[in-house]
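> could you work out the structure for the sequence below:
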Amino acid sequence: MATLQFPMRLPADLLVELGELTGIHWNSWELEPVICDAIRRYMQPPAPAAQEQTSPTSGAGYQWKQLYLPEGTRLRAAFGRKPYFAVVTGTEIKCGERFVTPSAFANLQGGGNRNAWKAVWLRFPGNEQWVLADVARSRQQAAIARLFAGAEG
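This next block holds a predicted model:
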């Protein structure tokens, strides 16, 4: 694959925001594949998966430490710029025909020791936005802290 070398101008606040979302410092070359992946996804979004008929009040889902993934949550990771996906089905995470943990899913490709919180992106049912698992966990922890802060007194 040919690579063209020319400068691109991006707003500083956008790069800072992207760095906060991914955990990669905004002036690092490590952001390049993230930016390329975002552009590719924008140009060719993945086809929507067939949604299984589930009741939103069924309570089914996967408890990943502090983070609850309701049934229908999609997981995405990538290796070598090639994405792979899984979905929460019942109380398990299913990737193809296999049931996996978030860590096993993050490390399905490449055989490395990747941190699932930093490598897995989540798309919750009814939401079109993908969010990094570590960001979702931080938001959940902040929500819980606010809940208990209001109970003190």
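> could you use CA atoms for every contact and neighbour count after this?
Noted.
> OK, contacts around Gln109?
Gln109 sits next to Ala78, Phe79 when contact means CA atoms under 8 Å, 6 or more residues apart in numbering.
> how about the one 4 residues further on?
The neighbours of Asn113, taking CA under 8 Å, 6+ apart as the test, are Asn107.
> same question for Gln66.
With CA under 8 Å, 6+ apart, Gln66 has these contacts: Arg137, Gln140, Gln141.
> name the member of those with the most neighbours.
Within these, most neighbours by other CA atoms under 10 Å means Arg137, with 17 neighbours.
> pretty sure that residue sits against Leu67.
Yes - Arg137 is in contact with Leu67 according to CA atoms under 8 Å; the separation is 5.8 Å.
> second chain to compare with the first, below:
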Amino acid sequence: MDMTHHVYTELYYQMRKREDHRTREEVVLIALKEWMARQYGQPTDRGYQWKELFLPHGTRLRISHRGLCYFAQVEGDLLMAEGKIVTPSSWAMEVCGSVRNAWRDICLRRNHLEPWTKASDWRAAAGDQPRQPGVNRRRRARRSTD
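Alright, predicted model coming up:
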């Protein structure tokens, strides 16, 4: 089977499913521009702002829960999971079925060349202060109030 035909068929299916009225050529041009921006390090102004962490368009998010992996992706300025607009915390809560710390449970990958990295590690790298283990922070807080 010709792979180009397979890709165009999948593109057509996804566009119809989302009622996207752009032409295939328009979507392919957008995809090529975004791919070049990611591959060749050109800055992109589209992305999702998660507190102090900026997730550029195309960033993938993953939660592993009970042996299964769940994925979301930044599309434009939105975080999308299974075709729905979500926030990191609402997505973590929906996947796990209870209130979760999204920073701890979500792993990020900004492009296919990077390994999956915990969101909390990205957050710590973006902040000024090094990250302290939670137990030590609580212990210090208790002692300072005594």
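> name the helices or strands packed onto the helix or strand containing Phe148 of structure 1?
Counting by DSSP states H and E, the element that carries Phe148 of structure 1 is helix 133-151. In terms of contacts (3 or more CA pairs under 8 Å, 6 or more residues apart in numbering; DSSP states H and E), helix 133-151 of structure 1 is packed against strand 67-70, helix 116-119.
> how about 7 Å then?
helix 116-119 (3 or more CA pairs under 7 Å, 6 or more residues apart in numbering; DSSP states H and E).
> mean per-residue distance, the helix it packs on versus structure 2.
The superposed helix 116-119 of structure 1 is, by mean CA distance after the TM-score superposition for structure 1, a mean 0.4 Å from where its aligned residues fall in structure 2.
> which stretch of structure 2 lines up against that helix?
Mapped onto structure 2 using TM-score structural alignment, helix 116-119 of structure 1 spans residues 102-105.
> and stretch 92-100 of structure 1, by the same measure?
Alignment of stretch 92-100 of structure 1 against structure 2: residues 78-86, by TM-score structural alignment.
> and the match of helix 116-119 of structure 1, how far out from the chain middle?
Centroid displacement of stretch 102-105 of structure 2 relative to its chain, using CA atoms, centre = their mean, to the nearest Å, is 12 Å.
> for that stretch, buried residues please.
Judged by neighbour count (16 or more other CA atoms under 10 Å), stretch 102-105 of structure 2 contains these buried residues: Ala102, Trp103, Asp105.
> quick one: the helices in structure 2, in order.
Per DSSP state H, structure 2 carries helices over the ranges 3-17, 24-39, 88-96, 102-105, 119-126, 134-145.
> among those, which comes closest to Arg46 of structure 2?
Closest to Arg46 of structure 2 of these, according to CA to CA: helix 24-39, at 9.9 Å.
> what residues sit buried inside the closest one?
Buried residues in helix 24-39 of structure 2 (16+ other CA under 10 Å): Glu34, Arg38.
> now do that helix against helix 3-17, angle only.
Helix 24-39 of structure 2 runs at 110 degrees relative to helix 3-17, counting by axes from the mean of the first three to the mean of the last three CA atoms, to 10 degrees.
> so what does helix 24-39 of structure 2 touch, helix or strand wise?
Counting by 3+ CA pairs under 7 Å, 6+ apart, helix 24-39 of structure 2 packs on no helix or strand.
> how far off centre is it?
19 Å.
> circling back to that earlier point, so can I have JSON lines of the helices of structure 2 showing distance to His57 of structure 2?
Below are those laid out as JSON lines (distance: least, CA to CA, whole Å):
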{"stretch": "helix 3-17", "distance to His57 of structure 2": "18"}
{"stretch": "helix 24-39", "distance to His57 of structure 2": "8"}
{"stretch": "helix 88-96", "distance to His57 of structure 2": "15"}
{"stretch": "helix 102-105", "distance to His57 of structure 2": "19"}
{"stretch": "helix 119-126", "distance to His57 of structure 2": "16"}
{"stretch": "helix 134-145", "distance to His57 of structure 2": "31"}
